[in-house]
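Student: Curious how this folds, go ahead:
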Amino acid sequence: MGGKIKNILIVLLTFLPCIFILLLFHAGFEFSLHKESKQHAVKVVKEIDSILNYGEESNNLALNLISDGDSCEKIYSEMRINVARIPYVRTINLAHGNNIYCTSLWGAAEFHSDSMKYISGKLYLMPGSNVEQKYPLIAVRTVIGENVALSGIDGRYIKQLLSEQKNNSFVISLAIGDSWLTHNNEFTHDNPNKSFLAVQRVESKNFPFSVYSGFNSSSSWLAFWQEDQFYIVVILLFQILFSIFCWWQLTRPRPLYLELERAIRKNEFVPYAQPVVDSVTQEIIGVEILMRWKHPYQGIVRPDLFIPQAEDSGLIIPMTHMLLKETSRQLREYKHCLPAPFHVGVNISPQHCNSSILLDECKYFVDGVSNHNIILVLELTEREALDVSEFTQDLFHDLKILGCKIAIDDFGTGHSSLVNLQKINLDYLKIDQIFVKNIGVDCTSEHLIESTVELAKRLSLRIIAEGVETEAQAEYLKKQGIENLQGFLFAKPIPLGEFLQNYNQNINVIDND
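Tutor: From the prediction side, this is the model:
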């Protein structure tokens, strides 16, 4: 579970900011596309306006040539001169209503011109003309009274304006009514901008036409990548480096002392229980409480990986206080089903024996379980030497008055001495598993066990043998008169709550039978 939380945290700290930054840059890219697209459209509108103004100029000049009684032959040559002189204009035509009667190309003529096709009566985009049917033409219409002038602007002039932006990946098109002129000078009634991005429409204020500008790409993200590859790569590179840094920060080992302090604040040290049984009946008469570290990322941590550091740093004292407090709380819930007396062994280090804190913690434990049949057995570890002073003797005396028992853990492997046995009013000796393991293998271990049993009898001490794993070991220890056994033969350490729950269920099953 802790590993999943860590992975989620790494994702949140790394990939989400990267996505947010890319989305922000992409939004800026789209904004710039719209802005640039509109700038292109505005520019083209101004240029087309100027071209169409020449059409109006030529129309006005042609209309000024008309006088009462003048025929086409009289003004035909002047019209041709105007066409040659005025830029962009290819033809000039004069009409009465919808009937064209004079053209700059053929002189007098009769053609029909439908004024309804002209948008706002001024512009008409034609797919072609009588001269060049395949080349679109823009007709500019000017009316003065009953006289009408029509100027033709070749679409190829407009094409030049529309196609100038193609190299910049922007495609420009002209719309007059429902007719369109594309950048390829193609005439169409279908909107050519459907597949483009950031399409912007700008209307002319002088003539009834609109210019559309769009970015020539079907995907904004593809366009973003093509336009800003360098910046995207830089962002991704920095993001990868940031991810590696976050992963290193979250996974690198912290100093164990700091981790232990953090674990104490978070109540991560939990009690595990391994049963202690009667060597004859093999019934459970108590448990040894073993400290385990429930690390949020690494799971359950063995005590040999943190207890020595805890003892060296002095943190073993608050850790043991936490363990006693939690053990007392859990035992209180099941005190009605436990046998009497019930032995609860808890390891203490010699550091505990230098102040009265241990006495206060034991009082808290006894008051917490509120059951005189639950006996707290303090097992003195021998990783450090115990300096038996007058204060220590008084402390042990007060603990005995409180109802606690005193044991020496792993007897014979640490700093125990006969002097300490003489000065401390002990109740138990615990034979270390290293001797039990060699039963039937090493005669020296058996002799040491027999000597310890003899010593315990002379001092009126009970013996608990640890690390019992086989029936042969259990049988040998029972024959030596050792009262209590503990080891994997009977059970492995499990969480105290789980042990108490299982024990309660087994008792209920026996009672029901």
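Student: Please count neighbours and contacts with C-alpha atoms only from this point.
Tutor: Noted.
Student: Go through stretch 47-54 and flag the buried ones.
Tutor: 48, 49, 51, 52, 54 (16 or more other C-alpha atoms under 10 Å).
Student: Can you name the two of the residues you listed that sit furthest apart?
Tutor: Farthest-apart pair in the buried residues of stretch 47-54 is 48 and 54; separation 10.0 Å (C-alpha to C-alpha).
Student: returning to that earlier point: so can I have JSON lines of the buried residues of stretch 47-54 showing secondary structure and distance to residue 267?
Tutor: Listed next are the buried residues of stretch 47-54 as JSON lines, based on DSSP: H, G, I helix; E, B strand; the rest coil; distance: C-alpha to C-alpha, whole Å:
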{"residue": "48", "secondary structure": "helix", "distance to residue 267": "79"}
{"residue": "49", "secondary structure": "helix", "distance to residue 267": "80"}
{"residue": "51", "secondary structure": "helix", "distance to residue 267": "83"}
{"residue": "52", "secondary structure": "helix", "distance to residue 267": "84"}
{"residue": "54", "secondary structure": "helix", "distance to residue 267": "88"}
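Student: next up, for comparison:
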Amino acid sequence: MPLTLKLTRRWTERYALVVLSGLLPVVLGLFIIAWQADRSLKLVAKQTVTEAVRQFDQMLDNAALATDVVLPLSGQECTQVELALRDQVTRRPFVRSVNLVWDNQLYCSSLFGNFKETVNPENYVAGRLWLMSGNPVTPNEPLLILRKQKDHQGVLVSLYGFHLVNVLGLINHKTLLLLQVGDAWIDRYGVARTTPVPDYPVAQVSLPSAQYPYRVVAGFSEGEVWRFAFMEYPGLIALMIFLGVVSAGTVRWLQKRASSPSHELQRGLEAGEFIPFFQPIVRADDRQWAGAEVLMRWQHPREGLVRPDLFIPFAEHSGLIVPMTRSLMQQTATLLAPQATSMEPGFHIGFNITARHCQDLELVEDCRTFLKAFAPGHIKLVLELTERELIVPSELTHRLFAQLHELGVMIAIDDFGTGHSSLGYLHEFNVDYLKIDQSFVAMIGADALSIHILDAIIELSAKLGLGVVAEGIETEEQSQYLAARGVAFLQGYLFARPLPADQFIVSLRERPARKT
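Tutor: Prediction:
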């Protein structure tokens, strides 16, 4: 079977976090910049509208001074006061004309002298102010008229529309301004309208005059927030983009760093760097080799020989433990099949398997391929269930172990007594051997409680008719204690450390044949 790794994650899954981490500081930064730009625009609009009101009030104040001077002249003959009216026009800035009214009849104008026109007080907001779109003399130029009335006397002072438009357009050319008097309003384009006042989409501010019945509205057009932000904060925006790139790059680097063990394991698998080491298992009665546990080692090109505890957890987590075990079985078969004559019949060869191996039936085919390399019945293949991951009993796992037993494969529970699932395995699966964990063996002669647990495990295996293998034998005292209690198979440094393939084969050939 090909030893390949299928990529299970799509591009979007692999890079979604990178994209999000890059966008997050940019989006948050732009949001903060936009918020600050909006606040700044509101401040600008408020300052602009305040200045506009100040200037309009100043214009109307000049007009009000003119009304105060000429109001007492109302009722006199126009020819007698005409020069006085024109004098106020020349003296007062922004004033276009001064007109006298008697009983709501305009009868004298600084522009035309005698003039007759009816004055409608309802045209004036609060009786004081009227924004006209024009008059017969200047039909396209708006006029702002200030009215003052006292009994029968009245004065009308008109202000140039040109000055009004200048204020609206020149205070801040980026700010949209309009002057509203009642229902009428004008903007920088100088056309008086009575349509609804437009709403400015950005930072709209409205400020009424405290002295006269009008208000000024300021704001900005759509998109001004971003135009303002890019104009005022280019360095900050560039910084946000830079931080986004750095964030995305950092996350990508961390992803590569986090996933590098898997990539390195895949590379090592393809390069054939995972090799078998063999630790002999001896019979307790005569110390003859009864089998060997096949242990995986990583012959790394730079790090040298890597301990299994440094890479096996990564292999199990990534799912690579399955093809790695398959490779180990293939290498073992290739190495030991030619040495079959040096092994006594029934020689045990054991491999560790995990929950990952029990997720499909491919393990059956791997075992069948392995057994075919040897003469029928010459060896015993033993699969040792490790408990780093729980093997969940299911219809699939029961089918798997049933087919393995049909092949003659034997099942052992590794490190029995330390995992939470050992007793459950005895109940669910047809187990052949128990391997007593070395932590119990190490307590022989040292800890009474552990000795009782050890004895209980040995007694349990005898009642269940299971074979027992004790691991971690390092002293003669441990060996003799276990042999005396009927433990048939021993494994540990007392007999041999894990050996590379060449040393194991040499030792296997040199071992004397077992006496029958």
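Student: Mind checking the TM-score on these two?
Tutor: The TM-score (TM-score structural alignment, normalised by the length of the first structure) is 0.60; 378 aligned residues with a C-alpha RMSD of 5.0 Å.
Student: I'd like the distance between the closest residue to residue 133 of the second structure other than its chain neighbours and residue 118 of the second structure.
Tutor: Once flanking residues are discounted, residue 133 of the second structure sits nearest to residue 142: 4.4 Å by C-alpha to C-alpha, 6 or more residues apart in numbering. For residue 142 of the second structure, the distance to residue 118 of the second structure equals 19 Å [C-alpha to C-alpha, to the nearest Å].
Student: More neighbours: which of these two?
Tutor: Per other C-alpha atoms under 10 Å, whichever of residue 142 of the second structure and residue 118 has more neighbours is residue 142, with 25 against 12.
Student: What is the equivalent residue in the first structure for the more buried one?
Tutor: Residue 142 of the second structure maps onto residue 136 in the first structure when the alignment is built from TM-score structural alignment.
Student: Cross-check the contact I'm expecting between that match and residue 188.
Tutor: No - between residue 136 of the first structure and residue 188 there is no contact under C-alpha atoms under 8 Å: 9.9 Å.
Student: For whatever helix or strand residue 144 of the second structure lives in, what is the distance to the chain centroid?
Tutor: Assigned by DSSP states H and E, residue 144 of the second structure belongs to strand 143-150. The chain centroid and the centroid of strand 143-150 of the second structure are separated by 65 Å under C-alpha atoms, centre = their mean, to the nearest Å.
Student: residues in contact with it?
Tutor: Strand 143-150 of the second structure has contacts (C-alpha atoms under 8 Å, 6 or more residues apart in numbering) with 60, 63-64, 67, 71, 124, 127-134, 154-161.
Student: the helices in the stretch 1-150 of the first structure, which residues?
Tutor: Ranges of helices within the stretch 1-150 of the first structure are 2-65, 72-85, based on DSSP state H, counting those that start in this stretch.
Student: that older thread, just the buried residues of stretch 47-54 of the first structure now: which is nearest residue 19 of the first structure?
Tutor: Nearest to residue 19 of the first structure among the buried residues of stretch 47-54 of the first structure, counting by C-alpha to C-alpha, is residue 48 at 43.0 Å.
Student: residues touching the aligned residue in the second structure for the closest one, list them.
Tutor: In the second structure, the residue matched to residue 48 of the first structure (TM-score structural alignment) is residue 56. The contact partners of residue 56 of the second structure, taken as C-alpha under 8 Å, 6+ apart, are 164, 167.
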